[in-house]
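In: okay, sequence plus prediction incoming.
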Amino acid sequence: MSATHSSRLQAVVFDWAGTILDFGSCAPMGAFVKLFEQFGIEITIAEARGPMGMAKWDHIKALGSQPRIAAQWEAKHGHAFNDADVDRLYEVFTPMNAASARDHADFIPGALDAVAAARARGMKIGSTTGYNRPIMEVVAAIAAQGGYVPDNLVCAGDLAAGRPSPLMMYRCFADLGVWPAHAVVKVDDTGVGLEEGLNAGTWAVGLAVSGNVMGLTLAEWQALGADEQQARREQATEQLKAAGAHYVIDSVAELMPVLDDIERRLAAGERPGR
């Protein structure tokens, strides 16, 4: 392997909601609350956000397994929450989330510019998501109309395991024809999304403001005072750093200086590690 091949970044793999579009990752939230409500169960937005980034089937199972929600389910339905229940909810959830995604498909400010700048560096643009194929058929079509067409798309359910396993990233390596892993950057707004990159051996860049950890719409974020913004930014940054992020930035709009720094570190012989 040449030194150049080893020290230049070849691809950036973006998450979708909370990363490229849907500031605050809001589309799934109302859908999860509404979903459980249909089955007579009350959950909060904070509870719904907890497992964000996982495949949606796994996300529903994680929610139904939480003690407070599990107790409600058993009282209402007369049995412990089980995989058959997850299957039932998942069937209802997919069209519900697809409909919600249509209403939360605006690009995050600076996202298209960041993608264009990465391409101008000669990098491939990969993508993974916790959404399944039916939901992404809706989301990807809207994104394409707006000018975003990544070089590949790997959805939850495409492979034997989703996040935090590295399998979707391995599919990206194969689809994009890129290697070694340290020549790839994963950009995500969730802990499990960062972990899928880390487990595959890539660099990991967390997004503190635009995504699920912050959980605010763009208007809600802009309405906060500077001190409140900074306090919340620091809290979100801590969470993403705890998940293993090598860098944490507000949104993809700030990605280019990070790519410059990673290439500097690669040239000096540094590697991501865990």
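Out: Structure received. Numbers count the residues shown, from 1 in each chain.

In: going forward, measure contacts and count neighbours with C-alpha atoms only.
Out: Noted.

In: so who does G157 touch?
Out: Neighbouring residues of G157 by Cα atoms under 8 Å, 6 or more residues apart in numbering: 55, 132-133.

In: columns secondary structure and neighbour count on top of those residues, output as TSV?
Out: Shown next, in TSV, are those (DSSP: H, G, I helix; E, B strand; the rest coil; neighbours: other Cα atoms under 10 Å):
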residue	secondary structure	neighbour count
A55	coil	20
N132	coil	18
R133	helix	18
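
In: tell me the one of the residues you listed nearest D189?
Out: D189 lies nearest to A55 out of these, by Cα to Cα, at 14.5 Å.

In: break down the stretch 101-250 of the chain into its strands, ranges please.
Out: With strands called from DSSP state E, counting those that start in this stretch, the stretch 101-250 of the chain shows them at 124-129, 154-155, 184-188, 203-207, 247-249.

In: structure B:
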Amino acid sequence: MIQLAAFDIAGTTVDDHGHVYRALEDAVRENGVDVRPEDLQTWMGADKVEAIRALLRLGGYAGGDASGDARGIDALAIENTVATTFERFRALLAERYAAEPPSPFAGVVEALAELRGRGIKVALTTGFSADVAAPLLETLGWTVGEGAAHTLDAVVTTSEVAAGRPAPYMIHRAMEKTGVFDVRSVLAAGDTVVDVQAARNAGAIAVGVLTGKLTREELESQPGVVVLDSVADVPALDITQA
């Protein structure tokens, strides 16, 4: 029996209109590096600081600037650029969320309520840091607490763990927060490859959903993943067949 369902946020439970994807791409490109779509998609579900660091490296950034002033591989300069780029990503995302607020995918709020009504704990895990996730959830009106007056039992951000996805730590932290001991009773769902990799690494039931940018074929290429159209379909999932 499932005791905990842990879901990603953007692209999984929440339609953010692609703003995370584009804000991340634009912030990295402002450093004068190329961002390949396949690299961006690979790092979408990960901790955003780690994603920026990886995308800069993959784009050939080596401590220079957009004008071409290459100073060689300078670790301090690169880390400063990572920090500056993350702040730029946050600013772009806040600006775009203000112009076009995120909203739950159809049927998701009802699915979360149904799961909680069955006694299943519901947590969100995210590649966002706490300072990015909190205003997003506030915009949605989603709160954490016991009982039907609240939406969630726990939220875990990358601010709370040693490493983001594909590491399993956010799922394990969600277990800690909700008092669930057996990882075999945990379902973890997301819309990216690193989401399902984190689920597998945690020992949980891995579910991929098609509300993000990946196709069914791309998600099914990951070993041991159950692919659903949406988180709205999770309550009807026959876990014995997963």
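Out: Perfect, I can see it now. Nothing here was measured: the structure is a model prediction, and the numbers come from that model.

In: coming back round to it: relative to S6 of structure 1, which of the strands of the stretch 101-250 of structure 1 is closest?
Out: strand 184-188 (10.6 Å).

In: now the angle from the closest one to strand 203-207?
Out: 20 degrees (axes from the mean of the first three to the mean of the last three Cα atoms, to 10 degrees).

In: what does strand 184-188 of structure 1 contact?
Out: Residues from elsewhere that reach strand 184-188 of structure 1, judged by Cα under 8 Å, 6+ apart: 9-15, 18-19, 178, 194, 197, 202-207, 252.

In: got the strands of the stretch 101-250 of structure 1 as CSV, with mean neighbour count and distance to V115 of structure 1 columns?
Out: CSV is the format used below for the strands of the stretch 101-250 of structure 1 (neighbours: other Cα atoms under 10 Å; distance: least, Cα to Cα, whole Å):
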stretch, mean neighbour count, distance to V115 of structure 1
strand 124-129, 24, 7
strand 154-155, 22, 18
strand 184-188, 30, 12
strand 203-207, 29, 15
strand 247-249, 21, 16
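
In: and of those, who's closest to G40 of structure 1?
Out: strand 124-129 (28.7 Å).

In: for the counterpart of L56 of structure 2 in structure 1, give me its contacts.
Out: By TM-score structural alignment, L56 of structure 2 lines up with G64 in structure 1. G64 of structure 1 makes contacts with 70, 73, 81, as judged by Cα under 8 Å, 6+ apart.

In: lining up those with structure 2, which overlap?
Out: Retained in structure 2: A70, out of the contacts of G64 of structure 1 (criterion both residues aligned by TM-score structural alignment, their matches' Cα atoms under 8 Å).

In: structure 1: which residue goes with V196 of structure 2?
Out: By TM-score structural alignment, V196 of structure 2 lines up with L194.

In: residue contacts, G127 of structure 2?
Out: Counted by Cα under 8 Å, 6+ apart, G127 of structure 2 has contacts 45-48, 157-158, 164-165.

In: TSV please, covering these and showing distance to L219 of structure 2.
Out: Formatted as TSV, these follow (distance: Cα to Cα, whole Å):
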residue	distance to L219 of structure 2
G45	14
A46	16
D47	20
K48	21
T157	23
T158	23
G164	20
R165	16
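
In: returning to what we had before: can I get the strands of the stretch 101-250 of structure 1 in JSON lines with distance to A143 of structure 1?
Out: Formatted as JSON lines, these follow (distance: least, Cα to Cα, whole Å):
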{"stretch": "strand 124-129", "distance to A143 of structure 1": "13"}
{"stretch": "strand 154-155", "distance to A143 of structure 1": "15"}
{"stretch": "strand 184-188", "distance to A143 of structure 1": "17"}
{"stretch": "strand 203-207", "distance to A143 of structure 1": "20"}
{"stretch": "strand 247-249", "distance to A143 of structure 1": "23"}
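
In: mind checking which of the ones you listed is nearest R102 of structure 1?
Out: strand 124-129 (16.1 Å).

In: so which elements touch that closest one?
Out: Applying 3 or more Cα pairs under 8 Å, 6 or more residues apart in numbering; DSSP states H and E, we find strand 124-129 of structure 1 packed against strand 11-14, helix 111-120, strand 154-155, helix 167-176.

In: distance check, the counterpart of M29 of structure 1 in structure 2 against V35 of structure 2.
Out: Aligned by TM-score structural alignment, M29 of structure 1 pairs with Y21 of structure 2. Distance, Y21 of structure 2 to V35 of structure 2, by Cα to Cα, to the nearest Å: 11 Å.

In: try V180 of structure 2
Out: 39 Å.

In: what's the offset of stretch 129-147 of structure 2 from the middle of its chain?
Out: 14 Å (Cα atoms, centre = their mean, to the nearest Å).

In: which parts of it are buried?
Out: Under the neighbour-count criterion of 16 or more other Cα atoms under 10 Å, stretch 129-147 of structure 2 has 129-130, 133, 136-137, 143 buried.

In: got it, and stretch 83-98 of structure 1?
Out: 86, 89-90, 93-94, 96-98.

In: give me the stretch of structure 2 that that stretch matches.
Out: With TM-score structural alignment as the criterion, stretch 83-98 of structure 1 aligns to 79-94.

In: how far apart are that stretch and its match in structure 1?
Out: Stretch 79-94 of structure 2: mean distance to aligned residues in structure 1 after superposition is 2.1 Å, counting by mean Cα distance after the TM-score superposition for structure 1.

In: same list (the buried residues of stretch 129-147 of structure 2) but as a markdown table, adding distance to T215 of structure 2.
Out: Output for the buried residues of stretch 129-147 of structure 2, formatted as a markdown table (distance: Cα to Cα, whole Å):
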| residue | distance to T215 of structure 2 |
| --- | --- |
| S129 | 27 |
| A130 | 29 |
| A133 | 26 |
| L136 | 26 |
| L137 | 27 |
| T143 | 31 |
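
In: helices of structure 1, start to end?
Out: 3-7, 27-38, 45-49, 56-65, 67-77, 83-103, 111-120, 133-145, 167-176, 191-200, 218-223, 226-242, 255-267 (DSSP state H).

In: of those helices, which stretch is the most buried?
Out: Of all the helices of structure 1, helix 191-200 has the most neighbours on average by mean count of other Cα atoms under 10 Å, namely a mean of 25.

In: no further queries at this time; thank you.
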